[in-house]
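Student: What follows is a predicted protein model with its sequence.
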Amino acid sequence: MYQLLLIVLLAARASACGQSSYPPYFSKVVNGIDARPYSWPWQISLEVGHGNSFSHTCGGTLISSNWVMTAGHCITLGRTYRVVLGEYERYVYEGGEQVINPSGIFVHPEWNDNCISCGNDIALIKLSKHAILNDHVQLACIPTSGSILLNNAYCYITGWGRVVTNGPLPAKLQQAYVPVIEYATCSTRDWWGSTVKNTMICAGGGEKSGCNGDSGGPLNCKGRDGRWYAHGVASFVSSSGCNTLKKPTVFTRVSAFNNWINQVMYYN
């Protein structure tokens, strides 16, 4: 019965995902540009509470109408969070935002706060109500289990992370072209070495990178079917700086966690 219901769940989720009413800009910029408004409609802002106010802390990806995928390191026990969907320019109310509180947060059981390079940096947030899907809010597709991106695969990182190391967080959603660096290269000694695992994806490097505030957000890669897939969850960058040469942004590889994702969504 579980297997049958799981197939139905996956089919429903895949039937209308990875499509945008506002196609993204496709310039291969290095340091990121303002994204076209609502062109990445699965991108969410995860906000953390500070007394009576909230502020952006991480990104995330809407993968079902009531489930968001983000990074394990974005979640701190005892803190209050909320999810903002349909966001483009922070600090400006644009009329299409949906603010939804979590009803449950599930961090991967093998995530270790003291060892980010050990992997398993992934978490799921169940929303307290279903998001309304429209031109501003849509689902990203999830890659099939075990799928591996080819070297130099065409992908984009999106988020409200810093444009430069130690700079301010931008108001508008940013995007940057970050081609994939194959594991065989990224795991060599003069790149990330043994720090990077085969359950991770390297993308970008040099001037093309994610930065603080992008954590938890998607690595968006276009499939042969024309849909956008969230192949990665932004995990970490070099302590020497976000755009350090031969230290590309490292993402949790989503296709290594399909079983866990499906089980959490099914049983909760």
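Tutor: That came in fine, so what should we check first?
Student: Please count neighbours and contacts with C-alpha atoms only from this point.
Tutor: Will do.
Student: S240 - that's part of a helix, no?
Tutor: No - assessed with DSSP: H, G, I helix; E, B strand; the rest coil, S240 is coil; it does not lie in a helix.
Student: quick one: the closest residue to Y156 other than its chain neighbours from C155, how far?
Tutor: With sequence-adjacent residues excluded and distances taken as Cα to Cα, 6 or more residues apart in numbering, Y156 is closest to Y177, at 4.5 Å. Distance of Y177 to C155, given as Cα to Cα, to the nearest Å: 6 Å.
Student: Next up, a structure to set beside the first:
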Amino acid sequence: MPEIDIQYQGPAGGPSTARPHARWRAALVAMLLVFAGLIGVAPPAQAIYNGTVLSPNKYPWAVRIQLVYPNGVTATCSGALISSYAVVTAAHCLHYNGGTPRTVNVTFHYGSHPGQFTVPVPVLRGGLIVHPGFNEPLLRNDIGVLHLAHRVSEAPIPLATVSAPANTSVVQAGYGCLSDPFLSRQSCPRGLPNTLEAMSTRVVPSGSCPSITGRWSFCTFSHTKSANHGDSGGPVLRSENGVLKLVGIISAFEDSPTAKYLDLSTSIPYELSWIRSTHSGL
């Protein structure tokens, strides 16, 4: 099997490479955003590559997360409200290269005025929780929870209790970047959009996933669509008994021209007991 890169959403502008396996490597390249100021403001455009623009009111629990690290790096992720005061996102958004962001702000209805509003996360008062088993090079337990400074009135997305079987359809959503992630030399060549986008994709058997994945994650495949830089932590949705539920969060995509487009997601059912342990109300 040829060596591939797992393009993994980290806030730095250049790659940082780890080798968890001789034939696989996790390249910590920004799917999330790059240095503040390196990308200019651009008109609204696609986020998830080849996705569909959604009204923020359709998924009011879908959020845009802005992070500032002590070294001045500014980054952006996506996330989902899971209770009146808690947001779930990717751990690598919250723990980049061993560092913790000094400020985190969560925006609801992003790009939709006057509905847009932002709630800070009290980072210094325990508002940022990274899974203790998070393994950055192996993408294991790539999940974290943010406790907001105050409760919000938006209804949260229910958490799935059953994993998505192979060959079932799921929806991915996020506030990420614009162009084809395989063809763009810059993570956000046209800047970040101010729209929420979504796409339908299909879960593939575990044998189609990179060897670094396990029960804590799953893969989805599409010939024409993909998660992109900035979609880290974004929701992966599936109908369970007629109710739309959060079955995963976007973690990475496989950078191999022969495997367009294979995305990796953290499994919510696998992480459910840990998520519940982080706060009451679930």
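Tutor: Received it, and whenever you're ready, just let me know what you need. Small disclaimer: the values here were computed from a predicted structure and weren't measured.
Student: TM-score for these two?
Tutor: Taking TM-score structural alignment, normalised by the length of structure 1 as the basis, the two superposed chains have a TM-score of 0.73; 217 aligned residues with a Cα RMSD of 2.6 Å.
Student: returning to that earlier point: any idea what the residue nearest to Y156 of structure 1 aligns with in structure 2?
Tutor: Mapped onto structure 2 by TM-score structural alignment, Y177 of structure 1 lines up with S200.
Student: quick one, what contacts its match?
Tutor: 169-172 (Cα atoms under 8 Å, 6 or more residues apart in numbering).
Student: out of these, who has the most neighbours?
Tutor: Using other Cα atoms under 10 Å as the neighbour criterion, Q172 leads the contacts of S200 of structure 2 with 26 neighbours.
Student: give me every residue that touches that residue.
Tutor: 198-201, 227, 234-237, 250.
Student: which among those end up buried?
Tutor: The neighbour count (16 or more other Cα atoms under 10 Å) marks 198-201, 227, 234-237, 250 as buried among the contacts of Q172 of structure 2.
Student: Which one of these is nearest to G111 of structure 2?
Tutor: A198 (15.3 Å; Cα to Cα).
Student: Going along the chain, name the helices of structure 2.
Tutor: 91-94, 268-277 (DSSP state H).
Student: what's the closest of the ones you listed to Q116 of structure 2?
Tutor: The nearest among the helices of structure 2, by Cα to Cα, is helix 91-94 at 22.0 Å.
Student: what distance separates the closest one from the centre of its chain?
Tutor: Chain-centre distance of helix 91-94 of structure 2: 9 Å, with Cα atoms, centre = their mean, to the nearest Å.
Student: Check which helices and strands that helix is in contact with.
Tutor: strand 128-130 (3 or more Cα pairs under 8 Å, 6 or more residues apart in numbering; DSSP states H and E).
Student: Average offset of the strand it packs on relative to structure 1?
Tutor: Mean deviation of strand 128-130 of structure 2 relative to structure 1 after superposition (mean Cα distance after the TM-score superposition for structure 1): 0.3 Å.
Student: Which parts of that strand count as buried, going by neighbours?
Tutor: 128-130.
Student: with the buried ones among the contacts of Q172 of structure 2 in mind, which one is nearest to A18 of structure 2?
Tutor: Among these, and counting by Cα to Cα, the member closest to A18 of structure 2 is I250, at 19.7 Å.
Student: follow-up on the earlier one: keep only those of the contacts of S200 of structure 2 that are in strands.
Tutor: Judged by DSSP state E, those include 169-172 as members of strands.
Student: Tabulate the residues you listed (a markdown table), appending distance to L148 of structure 2.
Tutor: Output for these, formatted as a markdown table (distance: Cα to Cα, whole Å):
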| residue | distance to L148 of structure 2 |
| --- | --- |
| S169 | 31 |
| V170 | 28 |
| V171 | 26 |
| Q172 | 23 |
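Student: P165 of structure 2 corresponds to which position in structure 1?
Tutor: Match for P165 of structure 2 (TM-score structural alignment): L150.
Student: Same question for G144 of structure 2.
Tutor: So, by TM-score structural alignment, G144 of structure 2 is matched to A123.
Student: What's the local residue count around Y261 of structure 2?
Tutor: Considering only other Cα under 10 Å, Y261 of structure 2 is surrounded by 22 other residues.
Student: got it, and K246 of structure 1?
Tutor: Quick note: K246 of structure 1 (other Cα under 10 Å) scores 17 neighbours.
Student: again, but for L77 of structure 1
Tutor: 6.
Student: re the thing from before, can you tell me which of the helices of structure 2 is most buried?
Tutor: Neighbour counts (mean count of other Cα atoms under 10 Å) averaged over each of the helices of structure 2 peak at helix 91-94, with a mean of 28.
Student: Could you tell me where that one falls in structure 1?
Tutor: Under TM-score structural alignment, the match for helix 91-94 of structure 2 is residues 72-75.
Student: which outside residues touch that stretch?
Tutor: For stretch 72-75 of structure 1, using Cα under 8 Å, 6+ apart, the contacting residues are 57-58, 107-108, 111, 113, 116, 120-123, 215-216, 235.
Student: Make a ChimeraX selection of the buried ones in those.
Tutor: The buried residues among the contacts of stretch 72-75 of structure 1 can be selected in ChimeraX (16+ other Cα under 10 Å) with this line:
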select :57,58,107,108,111,120,121,122,123,215,216,235
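Student: So which of the contacts of stretch 72-75 of structure 1 are in strands?
Tutor: 57-58, 107, 123, 235.
Student: is it possible to export the buried ones among the contacts of Q172 of structure 2 to TSV including distance to S187 of structure 2?
Tutor: Formatted as TSV, the buried ones among the contacts of Q172 of structure 2 follow (distance: Cα to Cα, whole Å):
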residue	distance to S187 of structure 2
A198	19
M199	19
S200	22
T201	22
A227	12
G234	17
P235	20
V236	21
L237	25
I250	16
